[in-house]
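**Q** Sharing a model that was predicted from the sequence below.
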Amino acid sequence: MKAKLYRSVKDRKLGGVLGGLADYLNMDSSLLRIIFIVAFIGGVGSIGWIYLIWIFIVPNEGE
């Protein structure tokens, strides 16, 4: 596990949050994206707001 959470610059689809989180948790980013989508569709509506907030709070990798 990394020491600090960053938004990924290399593994970015939308905001880089899930790519950076997957790197932080040392797991596959595709698996984390699938879990995120299932949770979002499954009714955990706050997860979308959390993602948007993380885009503004979590710094880019290298900053």
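**A** Cool, the structure landed. Numbering: from 1, shown residues only.
**Q** okay, CA-based contacts and neighbour counts for the rest of this
**A** Noted.
**Q** which residues in the protein form helices?
**A** 17-25, 29-41, 46-57 (DSSP state H).
**Q** One more to weigh against that first structure:
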Amino acid sequence: MADKTLALSNDKMLFGVCGGIAEYFGWSAGGVRLVYLLLSVLSAAFPGLFVYIVLWLLMPKQN
């Protein structure tokens, strides 16, 4: 069994953060993007944007 690593995805719309999260958990990338968008809009956008940028900077790229 291979160890899973949370990494930026090649299935991306911007930087691959939501795609990477979806691949890590085995979820639909579109579903993760939709949930992220809804949470960002409902939280006045800034916290969601900040978390996205932090994840983009910290998550490694896929090999």
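**A** Sure thing, it's come through. On a predicted model such as this, the values are computed, not experimentally measured, just so you know.
**Q** would you turn the helices of the first structure into JSON lines with mean neighbour count?
**A** Output for the helices of the first structure, formatted as JSON lines (neighbours: other CA atoms under 10 Å):
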{"stretch": "helix 17-25", "mean neighbour count": "21"}
{"stretch": "helix 29-41", "mean neighbour count": "14"}
{"stretch": "helix 46-57", "mean neighbour count": "13"}
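**Q** who wins for proximity to Val9 of the first structure among those helices?
**A** helix 17-25 (8.2 Å; CA to CA).
**Q** any residues touching that closest one, and which ones?
**A** Outside helix 17-25 of the first structure, the residues within contact range by CA atoms under 8 Å, 6 or more residues apart in numbering are 1-8, 11-13, 28-29, 32-33, 51, 54-55, 58.
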